[in-house]
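**Student:** Mind looking at a prediction? Sequence and model below.
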Amino acid sequence: MIRTTPIISPASGLAQLTDRSREIFRQIVDSYLASGEPVGSRQLSRLLPMTLSPASVRNVMQDLEELGLIYAPHTSAGRLPTELGLRFFVDSMLQVGDLDDSERARIAAEVEAASKGHDFQGVLSEATSLLSGLTRVAGVVVATKENVRLKQIDFVRLEPERALAILVADDGTVENRVIPVARDLPASALTEAANYLNARITGRTLAEAREGIEASRRAAQMELDELTARLVEEGMASWAGASSGARQLIVRGQAHLLEDLTAAADLERVRLLFADLETKTGVIDLLERAEEGEGVRIFIGSENKLFSLSGSSLIAAPLRDSERRIIGALGVIGPTRLNYARIVPMVDYTAKVVARVVGGG
């Protein structure tokens, strides 16, 4: 079984791996996915496309181990990827394949045939049986929780333009979603967004949390507009915001402000509202990305408490109707050394066919 490594372990060095380190790490993961067995430095030195001595490989493996990407199952053994290592591989290095025409035709034909003699649940059942046969692992229908209540959310930077949104539900289940972020977004912004959300999302769904923050943002915007309009009317400020797309407050008559305590308080309130709006807008943006996420979800080992003891992975895709509402989900469950590159497109395509057939998606 793969050693449990928390997904929120410090991983600041992941983005700094050299090409050589990445290649050695890739070979360790590829070997594990193919055989499930540890691989040693001597064997790796023969597999690598570059010339490296076993001693050099061992030095790199030590660095990878310190980053939490690999571990030794026992003394004097080779190395295996940790759950964090598998997550890093899946999110950053996995080269997803594509289905050939015959596979697509078979999936489409069998799903369409099932739809003529079954209801929605029956079609899901047939589709998961089909996936099980194609992937040689267990097919699974994932019960959709439209109103799952959140307990905690965290954001972890994976790469300059990608972060991991870690959503913890009040029933203890964990879902991880890769989201795009701005390259220049500081790490502190992710921490601040998580802190802001965790003070407001407990017991709420993602949709409710986003709605609440958006309503608060609109109220703050209205208050800002009213205060600014009054300051402008009194000749103490000019407002440039909506038309330019960037909020800006240009103060006039500073001397008068020193005499007018009410106006000074209004100006300070405007400044505070600017900061509040900036926070809310950034948080809403992150929340929307987390809510949308990417089509196929991959849960590895302890990332989902249902599979933390068995060392299993779940690959699932949501089913959406023509209005983009979630109507179900399907996928496969198997050992963590699944053939992710082959199974991900298979689950994705099957989900799309099922959604089109039963939900008009």
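**Tutor:** Okay, I see it. Residues are numbered from 1 along each chain as shown.

**Student:** all contacts plus neighbour counts: C-alpha atoms, from now on.
**Tutor:** Will do.

**Student:** Do a quick rundown of the strands in the stretch 51-200 of the chain.
**Tutor:** 70-71, 80-81, 138-141, 150-159, 162-169, 174-180 (DSSP state E, counting those that start in this stretch).

**Student:** so the fourth one versus strand 162-169, what angle?
**Tutor:** Counting by axes from the mean of the first three to the mean of the last three C-alpha atoms, to 10 degrees, strand 150-159 points 160 degrees away from the direction of strand 162-169.

**Student:** Any idea which residue is closest to the centre of the protein?
**Tutor:** For the chain, the residue nearest the mean C-alpha position is residue 177 (1.8 Å; C-alpha atoms, centre = their mean).

**Student:** Quick check: it vs residue 316, distance?
**Tutor:** To residue 316, residue 177 is 12 Å away according to C-alpha to C-alpha, to the nearest Å.

**Student:** same check, this time on residue 337
**Tutor:** 16 Å.

**Student:** wait, residue 314 sits on residue 334?
**Tutor:** Yes: between residue 314 and residue 334 there is a contact at 6.7 Å, judged by C-alpha atoms under 8 Å.

**Student:** neighbour-wise, which of those two wins?
**Tutor:** residue 314 (24 against 21; other C-alpha atoms under 10 Å).

**Student:** before we go on, here's another structure to hold up against the first:
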Amino acid sequence: MRTMPHRPQDLIDNLDDRSRDIFKRIVESYLDAGEPLGSRNLSKLLPNSLSPASVRNVMSDLEQLGLIYSPHISAGRLPTEQGLRFFVDAFMESGTASEDERKLIERQLQGDIPDQATDALLTGASTMLSHISKGAGLVVAAKREEAMKHIEFVRLEETKALAVIVWESGEVENRVLELPRGVMTSQLAEAANFLNHHVRGQTLKEAKLQIDLRRDDVRKELDTLSADLVDRGLAIWAGDNKGAPSQLIVRGRSNLLENLDDAADVERVKLLLDDLERKEEIIHLLEMAETGSGVRIFIGSENRLFSLSGSSLVVAPYRDSNQKVIGALGVIGPTRLNYARIVPMVDYTAQLISKMIERQ
């Protein structure tokens, strides 16, 4: 069996015009109707006369490359997940949303209240994305990260201290911090003074990054135990919900239940709906969005969050006035999403949401 080249360009170079045309028609038929396309029907669609037997030979080559497969012995062919990824990367033309689509998005988001509250705006975005995609619209809203105003360590006993953070909002939070033996009270004060001098006014995420970047300075200014306390004092809040996604908005779940062909499809959607309830995994959506500047497409098992359900996700980040990613929005649906239409609409929605949040 021939192995599939890793880069789309490598694979394109391995396909002649006839193979590319047949492959594209199989994928486009699947995206349009969700049905396998057989050699007899394919031969009728091709501009140049080609017998069903010749078409089958080409299909066999495409199958060996891992681009298509036959769901049943005598059926036509469907694209594999690899094939869909190759099609999206190599052949799909994704431009910008049309003027009519942009007006539709603006009208549904802005409505009669252009300065509506953020929660209402994001809910509207999820509903709108569901409507235009016939899938499920998803919005992940990140909880705003607060800046730190003051940090203090208060000894409780020999191996325990109370780590106190005062946030800019005035809220005070305490955590019990385990201490290595031998830490003196003066070292607790030294570590707190260092943090207050260097990271006051920063969020926890920013503070941890700052300390990592200044690792040499930490070692120069502090002894080993005090430097360790600096790390412990920040790490004790690791995994806390400050700055973590606090809101998931999903609209259009019922769209996913429509037009299901068999029990396997029903089971796939059940898995997807279960995944959507696993809120502890939602952080990965933001991580996905943050790794790219625009829209990202995850097909089937490429997407860790929805890999079991074999669904596709089109997702884009939205930002605040400082161009910081504060959330993500997109569309979830079966792998036969209309990517060419949905990608630019998700992209435009994310841009518009960012502008509307900036004006608030």
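**Tutor:** Cool, the structure landed. Predicted, not measured: the structure shown is a model, and the values here were computed from it.

**Student:** Spit out the residues that contact residue 177 and residue 316 of structure 1 alike.
**Tutor:** Common contact partners of residue 177 of structure 1 and residue 316 (C-alpha atoms under 8 Å, 6 or more residues apart in numbering): residue 297.

**Student:** all helices of the stretch 51-200 of structure 1, in order?
**Tutor:** 54-66, 83-92, 101-115, 120-135, 187-198 (DSSP state H, counting those that start in this stretch).

**Student:** if we can go back for a sec, can you put the strands of the stretch 51-200 of structure 1 in CSV and add distance to residue 351 of structure 1?
**Tutor:** Supplementary listing: the strands of the stretch 51-200 of structure 1 in CSV, determined by distance: least, C-alpha to C-alpha, whole Å:
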stretch, distance to residue 351 of structure 1
strand 70-71, 33
strand 80-81, 29
strand 138-141, 11
strand 150-159, 26
strand 162-169, 23
strand 174-180, 18
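
**Student:** Mean neighbour count, these: which tops it?
**Tutor:** strand 80-81 (a mean of 28; mean count of other C-alpha atoms under 10 Å).

**Student:** Counting by contacts, list what it packs against.
**Tutor:** The elements that strand 80-81 of structure 1 packs onto, with contact taken as 3 or more C-alpha pairs under 8 Å, 6 or more residues apart in numbering; DSSP states H and E, are helix 19-35, strand 70-71.

**Student:** quick one: which of the ones you listed is nearest residue 139 of structure 1?
**Tutor:** helix 19-35 (19.2 Å; C-alpha to C-alpha).

**Student:** and residue 44 of structure 2, that one's in a helix?
**Tutor:** Yes: counting by DSSP: H, G, I helix; E, B strand; the rest coil, residue 44 of structure 2 is found in a helix.

**Student:** could you measure the aligned partner of it in structure 1 against residue 189 of structure 1, distance?
**Tutor:** With TM-score structural alignment as the criterion, the equivalent of residue 44 of structure 2 in structure 1 is residue 46. Here residue 46 of structure 1 is placed at a distance of 44 Å from residue 189 of structure 1 (C-alpha to C-alpha).

**Student:** Kindly report the same for residue 323 of structure 1.
**Tutor:** 33 Å.

**Student:** ok, back up a step: between residue 337 and residue 316 of structure 1, point out the one with more neighbours.
**Tutor:** Taking other C-alpha under 10 Å, residue 337 of structure 1 and residue 316 do not tie; residue 316 has more neighbours (25 against 21).

**Student:** how far away is the residue mapped onto residue 21 of structure 2 from structure 1 from residue 41 of structure 1?
**Tutor:** By TM-score structural alignment, residue 21 of structure 2 lines up with residue 23 in structure 1. With distances taken as C-alpha to C-alpha, residue 23 of structure 1 is found 13 Å from residue 41 of structure 1.

**Student:** Compare the two (neighbour count), which wins?
**Tutor:** residue 41 (23 against 16).

**Student:** From what I see, the more buried one and residue 58 are in contact.
**Tutor:** Yes: in this structure, residue 41 of structure 1 is within contact of residue 58 by C-alpha under 8 Å, at 5.7 Å.

**Student:** Now which residue in structure 2 aligns to residue 158 of structure 1?
**Tutor:** So, by TM-score structural alignment, residue 158 of structure 1 is left unmatched.

**Student:** got a list of what the residue nearest to residue 9 of structure 2 when sequence neighbours are not counted touches?
**Tutor:** Here the nearest residue to residue 9 of structure 2 in space, its sequence neighbours aside, is residue 90; by C-alpha to C-alpha, 6 or more residues apart in numbering that works out to 7.4 Å. Contact partners of residue 90 of structure 2, counting by C-alpha under 8 Å, 6+ apart, are 8, 9, 12.

**Student:** three-state assignment of the second one?
**Tutor:** In other words, residue 9 of structure 2. Going by three-state DSSP: residue 9 of structure 2 is helix.
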